[in-house]
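Asks: coordinates only, sequence not included:
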């Protein structure tokens, strides 16, 4: 790692702690296919790992083409402000560039949110990505869970959610599609929740990391 990279990691450790330091939380959530390959003697390329939330289909052809066009520039440091990327994302989402925050993956952003805000009480809609709780614990935030029932195929119920959502919850974590169950929360329901959160001055994190996978499920 270059000196600049070390500096970046050091600054992140100083500001938000994890994931660069040891923490008293469970950091294990799969992804070690190499250990399985060594243990079983199976070629790692033949293993599909369902314990890690990674798209087994791989990147789209457009991403591969973009890489092939630009890989010669890999020796250069990227724009530290991500100006062009911010502008492109802002245009796509119809927002201003200064409303876009770039990160090294969603996990870094989750930790930044939790450890920067350091709120008193959070509500997580589960089953959910384990790093929400890990980041909140690191920030000293009390965690409450709203568990979606298996009997209803883990479908989100706004009525049940509203009965659980208390006014003293400072932040709410929602995932759509859910990275565990694949279930979507309808946009109309998200808008209702966002409106109530605005009135209560509650932060809402809507994790849409797996929205691109929906194209594979289209009829």
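Replies: Nice, I can see it. Bear in mind that the values here come from a model prediction, so they are computed numbers and not experimental data.
Asks: contacts and neighbour counts: CA atoms only from here.
Replies: Noted.
Asks: what sits against the closest residue to residue 47 other than its chain neighbours?
Replies: Nearest residue to residue 47, sequence neighbours excluded (Cα to Cα, 6 or more residues apart in numbering): residue 33, at 7.1 Å. Residue 33 is in contact with 44, 47, 49, counting by Cα atoms under 8 Å, 6 or more residues apart in numbering.
Asks: one more structure, for comparison:
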């Protein structure tokens, strides 16, 4: 199982499973910017020896200032963390909800963090027939059910991804505002929002800075292809940010991460090129996957949720193993709650890589059975 630790992008496990060196793999299992890091990252690494001997800024002031300017909020509305994973954990430690409402399938760490905090999971089950969209009716039904069971406003938190992982679906911001009007607490993970050209329409970052019951989590590792540097931030009211900061360990964000975060925000050309390319390549890749007989769900992010039609003799696990032996890694999405064993998630990469994936899929799925994947 490639997702031994619950995530994609685990090249060490891939090497153990498939016997290839790390450089041999084309990795579609991790949703990173296909361009790789901006050139400014390499430049900064060359100068880092002059910085490493000093402690990092414990308040991350320079990066917070740039992020505040980027989003049009105050510095006091931002807390930078050691990746979105740390921030998810901090949110649960602070809010300590009795119940957590999740729209499933969703990122596994929401549920993991909820359970660790002693919170019960109350799932909204998204349906393939509705393209896994979170609708206002689904939210109203869940809210009514909670009220019937005696769960009062503020006892639960509603934790959503927008775009959602693994479905790639955006959430209607008015849906979140409706929940806030009902007195609910809402957390929105916008880790992949940077890939959305209509970000200003869908992002709730500015709204979070002005509301005491809304938090927005962002990641810098996906869009800037720097997952080895854990870097993310949360936006909320100054009061909520101060309370979150109380639970954060000192020097959570090292100086290299801070410096890289400051540098990449300046590269506007890189950001614009990424937005154009991912939108066009996602559309092309989706069409090609459909043409070879796979079911592809529409996505607003840099990845696609794909399912294998019944009767083809393949599961996502079998397909993952068959592709892995050829040096191509995909995510077995059946590991997400609410998806069965026909689902996989595929990142959008550069055309050469995408063409290699399509060639391998055509060869494998054109077979009469999945014998190669069972080997």
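Replies: The structure has been received and is ready for your questions. For clarity, every value in this text was computed on a predicted model and none was experimentally measured.
Asks: for the two chains, what TM-score is obtained?
Replies: The TM-score (TM-score structural alignment, normalised by the length of structure 1) is 0.75; 190 aligned residues with a Cα RMSD of 2.5 Å.
Asks: re the thing from before, look up how far residue 25 of structure 2 lies from the aligned partner of the residue nearest to residue 47 of structure 1 in structure 2.
Replies: Under the alignment by TM-score structural alignment, residue 33 of structure 1 pairs with residue 11 in structure 2. Distance from residue 11 of structure 2 to residue 25 of structure 2, counting by Cα to Cα, to the nearest Å: 8 Å.
Asks: how about residue 50 of structure 1, secondary structure?
Replies: Following DSSP: H, G, I helix; E, B strand; the rest coil, the label given to residue 50 of structure 1 is coil.
Asks: what distance do you get for it to residue 180 of structure 1?
Replies: Counting by Cα to Cα, the gap from residue 50 of structure 1 to residue 180 of structure 1 is 10 Å.
Asks: dump the contacts of residue 33 of structure 1 to CSV, plus distance to residue 174 of structure 1 and neighbour count.
Replies: Output for the contacts of residue 33 of structure 1, formatted as CSV (distance: Cα to Cα, whole Å; neighbours: other Cα atoms under 10 Å):
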residue, distance to residue 174 of structure 1, neighbour count
44, 33, 16
47, 30, 13
49, 24, 16
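Asks: pick out whichever of residue 50 and residue 180 of structure 1 has more residues nearby.
Replies: residue 180 (16 against 12; other Cα atoms under 10 Å).
Asks: quick one, strands of structure 2?
Replies: Secondary structure of structure 2 (DSSP state E): strands located at 26-27, 78-81, 99-104, 120-125, 156-161, 185-189, 214-219, 232-235, 295-297, 303-307, 328-329, 331-332, 343-347.
Asks: would a markdown table of these with distance to residue 262 of structure 2 be doable?
Replies: Output for these, formatted as a markdown table (distance: least, Cα to Cα, whole Å):
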| stretch | distance to residue 262 of structure 2 |
| --- | --- |
| strand 26-27 | 27 |
| strand 78-81 | 12 |
| strand 99-104 | 33 |
| strand 120-125 | 37 |
| strand 156-161 | 25 |
| strand 185-189 | 21 |
| strand 214-219 | 14 |
| strand 232-235 | 12 |
| strand 295-297 | 35 |
| strand 303-307 | 26 |
| strand 328-329 | 32 |
| strand 331-332 | 31 |
| strand 343-347 | 26 |
